[in-house]
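[1] Model the structure of this input:
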Amino acid sequence: MSPEKSVGISFRVTPGFKKLLEAAAAQERRSLTNMLEVALVDYCERKGILVDAQLAPTTGTAR
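    Now for the predicted structure:
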């Protein structure tokens, strides 16, 4: 089965949020997009929101 195509999304954040995202992504050696995906999946799992295993990014650190 071919992987699902990605879609673009655009939103504005504060400069402070962007700096935090960049710092977290750099520490985990992830892209900004992948860092957001990992953070969202982690949040959903902690809150009991069903996460489709095929949609979840790799949650281990990329080191």
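[2] hey, let's count contacts and neighbours off CA atoms from now on
    OK.
[3] so Leu32 touches Lys19, yeah?
    No. Using CA atoms under 8 Å, Leu32 makes no contact with Lys19, being 10.6 Å away.
[4] neighbour count winner among those two?
    Leu32 (16 against 11; other CA atoms under 10 Å).
[5] Would you do the same for the sequence below? I want to compare the two.
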Amino acid sequence: MASAKTATLTFRIEPELKEAVRIASVNEHRSVANMIAVMIRDYCGRVGVEIAKPNAIPQKSQSRTGVSTTGAKAK
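    Coordinates of the predicted model:
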């Protein structure tokens, strides 16, 4: 579940943990950042920590000419 914007998180961990995450990410065909995000989501789900949903994607608006922002004519 990717969102449009991401935040940067910098932290220090033991080299053994870093290598374990790298191996897990290779095994899952994921980037290390995505693997860590999956691990955090899994942990939060198991212990009941709710993760807020990203803001809803705004609906495309129609211009004054009646043409939507996608280029299709409005009905």
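[6] What value does the TM-score take for this pair?
    Scored against TM-score structural alignment, normalised by the length of structure 1, the superposed chains reach a TM-score of 0.71; 52 aligned residues with a CA RMSD of 1.5 Å.
[7] quick one: the helices in structure 2?
    15-27, 32-47 (DSSP state H).
[8] compared with structure 1, how much does the longest one deviate?
    Between helix 32-47 of structure 2 and the aligned residues of structure 1, the post-superposition mean distance stands at 0.5 Å (mean CA distance after the TM-score superposition for structure 1).
[9] and that helix, what does it pack onto?
    Identification of packing neighbours for helix 32-47 of structure 2 by 3 or more CA pairs under 8 Å, 6 or more residues apart in numbering; DSSP states H and E yields helix 15-27.
[10] what do you get for the first one?
    Helix 15-27 of structure 2 makes packing contacts with helix 32-47 when contacts are defined by 3+ CA pairs under 8 Å, 6+ apart.
[11] count of residues packed around Met35 of structure 2?
    Look at Met35 of structure 2: counted by other CA under 10 Å, it has 19 neighbours.
[12] need the contact list for it.
    Val21, Ala24, Ser25, Glu28 (CA atoms under 8 Å, 6 or more residues apart in numbering).
[13] let's see it at 7 Å
    Contacts for Met35 of structure 2 were tallied using CA atoms under 7 Å, 6 or more residues apart in numbering; they are Ser25.
[14] And it, how close does it get to Val26 of structure 2?
    Using CA to CA, to the nearest Å, Met35 of structure 2 is found at 9 Å from Val26 of structure 2.
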